[in-house]
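Chemist: this one's structure only:
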């Protein structure tokens, strides 16, 4: 048991005999714990930096005194798991303050110990004969340990590290600018704290803590035309060896290279790369998250339900293909997400930044898609999106993923207190439809736009509309289905073919043989030309993901994004049934296409003089129906958090809807549309739209059933055929075709909540909020993310302040109720405003009495007596 430390606080240690008694008890404890002849000297002169024998250390302590902040004897054998220290009799001062200080120190030491587990015993046993210079990690460990013990100023109860981390945490939560944080530090240091306080003077100097915590990023220059990276063998080049473009920015007037104030030249493009290995290691080194990283092991449901990607066939197939990887549940499964965003709000400037985000799927389902569980892997700079050349920027990540697969990285597991070789694998990508083409290499435009059907995509070009339409969904029906012979209702042909068959991975790799090592560049003079007509397919490149040894064995390599599919389908449905100009698919050109195809003669355009007249269609509202539909959405009341206020998007006077966001479309398509049209439109149109709505409602459930998904997979072709029978061909763009594949992807990948873009879009909105300097948006995001990442890691340990991990929910309900009232009146919850008091009417009193008599257990004994 640790002896009392009260002697350390004695001011007049020279004349107080109890100080010498405390020194002797400390020395007895230290030599007993360490079992060595030499220990570190904690006197004010040596500050644990020098070793000495017992008598030497004793004399130093009596002469120079002890470092008062060294209350946790880490270098002398004390560990956090030990029993509490002995307390001397008598007045021990303010217990609450002492307990708070001890909690602060424990929080800081918890962070340090988890970050540098290999250094926990450094210096605990040393002799003069075997002293060694500390390595880099040990030096950082000692620096952090010193910061966790040094007071902000002499006599302060809080350490320098605690105060600094708390201020940085508040800065992150409050979204302070760097300048405002520097101003606060300057005010505290100059005007509030005593002279000689050791707080840093600026934000830049306080960032040293982040570096010691092991969080950083790399900057790699890139060709302005996205041809190459200036790294490895190209690191010293001054110009691109493919297109010849200069690596450096130049003055437009005189052509001279631009330089910073320190004389360094300024690159035209710079990728900011956040290494993956140290971030994965921290998940295991952190005692708060290490045990969560094996949550998925043994969690696969055997009742046919799916709640997590571990329940999907893709996860199971990967385990079967790679049993060695699957044998250790600590190996990490990752998802990769990417999309571009405009960093400047309300700006006409065309600018696109592309973040690459990684998501570990090992953790519990409620934490999986939280922002604290996402890693920013890289920031691809603007002002233009990378296009197919995104593979050039993905090189560092792919190289690191290959190393994590083949070799791994030695990692300390705080849950088992053992080192192990950590490995990781990429399961799939998450992206919208244009980004799907960039990452997969299959163009999502043209007559072969479907990346699932590939060469067997069924489409036709509309002569008047000038666009591809994707009909012929009756080919997915059973071969004996009567609709296969119905020419008039569909595209005018008898369907004798079966559904498209998925291409095998061998066939895909064979098609991609001639696309290896092609030049991906924005410079058209050097970019490799690809002709889809000559090739007979839509491949633009062989994706860089195929460099991963296991990628070809992945069952689901790229996910179709349900979020954007719902958004586009909802826009098409609402635009057509409400006849919204610019969004409706029912145009004069589409009516001419109907006439050329010989379909639905009642809808063919009629020429009246020099103009064409369009007969009313069964799939559009009449004016009264349109007004009724708008009033329904305008007056709708929903629970808090169910959706945004959709009424803001509805103009009931003009019967118009505009400005719907993706989630608004999600709510309307799945929940509101069936209610709003229940007595509108014709039965055929209403039935088809309600079935489409039901499909997405069941698909987006948080708990999926495999049998239900198989039923959805067989039902969606019928639903799309019903839509084909009433809507014009122009209605069926590629987005209306993609639902045919969604149920099968859910069987492979699990619930869509882990594979759609909603959490990614929210994360990118957060990245956008980091921008302070519009001249350097990428640098602003990188620095803001680094600070956020550092605080997220540290705040897991900081229970004494409000953090993202312990703050109350926005709609927090007090579940304790009120002990001083009857249980039937003691409900959980809290008021949203001031209470108002009034007398109950007689009818209300009678209702309350009846309710009490029927529901209150405390009344039952009295009722029995009466009876």
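Modeler: Cool, the structure landed. Quantities reported herein were computed from a predicted structural model and do not represent experimental measurements.
Chemist: contacts and neighbour counts: CA atoms only from here.
Modeler: Fine.
Chemist: got a list of what the closest residue to residue 249 other than its chain neighbours touches?
Modeler: Closest residue to residue 249 apart from its sequence neighbours, by CA to CA, 6 or more residues apart in numbering: residue 268 at 5.1 Å. Residues near residue 268 by CA atoms under 8 Å, 6 or more residues apart in numbering: 221, 222, 223, 224, 247, 248, 249.
Chemist: Presented hereafter is structure B, for comparison with structure A:
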């Protein structure tokens, strides 16, 4: 069959499969969970059911038993028999991933014109997983097969980016957030987002055709390896490549629900964690050492704030230079490695890139821990991560439309830094309407000294008192 005809047939089959999936979803939307039900369609019930499973990490077996109980209690309800059937329905709402075979030596990808090759073009490594043929006098390597097909030695999982970005603009719940970087104003002149930094401004000035279109997306890329099997003595690692849309506002940008998993790279084997670690008893540090460490800690505390005043960056630079000079008089020369010297350039990084927390790896490390939780089948860790991510991705999208249920979108965050629109009053400068109260309410009487300190604080920080002070 000619190559063009094979391509046309393949495209036609994909279109037919897509149409069949859409018709199935439409039927699920229209059909009721049971005769006379007006609250839940079959699809809405399955979405909420599977959402609870993914959010709280309930096992497939437990959810299947719950389905059995519901079918037994409500005989007329149209419920699937297993979680596998639920997953097949839910996955039709999402965007699939693509598997691409790779060379075991990381030389090439078997795609495009090289899709049908069986050996690496550079070093001749076999594309397939090999095993030694038993009973042969000569050492023969034969491909490992499953269902009559050879198994690839290494497989890259790619999650298409463009349809995921398109979905951000198509969804009414996220379409306004994606335009925040252009439409929102920085009224206080603080560095709260990468768009307030010099690198973003220089990029917009250099590429005006790109920056003038509000719909263009700026992405940050992060990657790190982790042991997906949960056993540090096992020599295996996976390297996910994660994209972060910087168009989103600060209170959404660095949450894991906004991350886009781009690729899952099967990394090299890692050395086992076989080094014994001995903890020695600590002694109290001398006052001279503890003071300079406290000064350095205060520098990092100011540098890593959620919002930074650009006018204070020069003072921060002088702060860290003087601190390092004090450390040179205390610690030996061997202490001053390149990492210690690197602290002198952190202020410049903030000037160029904006607040630190948009580029550090803490949320990525937490996200890697979340990806590790997806591994249920240790024989196929990459497949488990891909399946878990695709399920959670579509359920995160669907949960934006769920009401009266706890979801990852509406649950309160650990830190509430989203600004609240309030009527302007004279006390806003002292008590800004950002954050949330923690703990129980308690009442106590102020001492005379505490009342004097509170009075002084009002005189110094309240704008309404300034005219009287002057």
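Modeler: Sure, I can see it. Please read all numbers here as calculations on a predicted model, not as lab measurements.
Chemist: between the contacts of residue 268 of structure 1, which has the most around it?
Modeler: Counting neighbours by other CA atoms under 10 Å, residue 223 leads the contacts of residue 268 of structure 1 with 27 neighbours.
Chemist: Alignment lookup: that one to structure 2.
Modeler: By TM-score structural alignment, residue 223 of structure 1 lines up with residue 103 in structure 2.
Chemist: ok, now which ones touch that match?
Modeler: Under the criterion of CA under 8 Å, 6+ apart, the neighbours of residue 103 of structure 2 are 109, 110, 120, 125, 126, 127, 153, 154.
Chemist: these two touch, right, the third one and residue 126?
Modeler: Yes: Residue 120 of structure 2 is within contact range of residue 126, at 6.4 Å (criterion: CA atoms under 8 Å).
Chemist: Can I get the contacts of residue 268 of structure 1 in JSON lines including distance to residue 375 of structure 1 and secondary structure?
Modeler: Output for the contacts of residue 268 of structure 1, formatted as JSON lines (distance: CA to CA, whole Å; DSSP: H, G, I helix; E, B strand; the rest coil):
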{"residue": "221", "distance to residue 375 of structure 1": "22", "secondary structure": "strand"}
{"residue": "222", "distance to residue 375 of structure 1": "22", "secondary structure": "strand"}
{"residue": "223", "distance to residue 375 of structure 1": "25", "secondary structure": "coil"}
{"residue": "224", "distance to residue 375 of structure 1": "26", "secondary structure": "coil"}
{"residue": "247", "distance to residue 375 of structure 1": "29", "secondary structure": "coil"}
{"residue": "248", "distance to residue 375 of structure 1": "30", "secondary structure": "strand"}
{"residue": "249", "distance to residue 375 of structure 1": "31", "secondary structure": "coil"}
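Chemist: Closest to residue 710 of structure 1 out of these?
Modeler: Comparing those against residue 710 of structure 1 with CA to CA places residue 222 closest, at 46.8 Å.
Chemist: Structure 2: strands as residue ranges?
Modeler: 98-101, 130-132, 141-143, 145-146, 149-150, 155-158, 219-223, 238-245, 260-266 (DSSP state E).
Chemist: Of these, which is nearest residue 375 of structure 2?
Modeler: Closest to residue 375 of structure 2 of the strands of structure 2 is strand 238-245 (CA to CA; 11.5 Å).
Chemist: Give the buried residues for the longest helix belonging to structure 2.
Modeler: Across structure 2, the longest stretch assigned as helix under DSSP state H is helix 3-30. Neighbour-count burial for helix 3-30 of structure 2 flags 21, 25, 28, 29 (criterion: 16 or more other CA atoms under 10 Å).
Chemist: Now find how far off-centre it is within its chain.
Modeler: 31 Å (CA atoms, centre = their mean, to the nearest Å).
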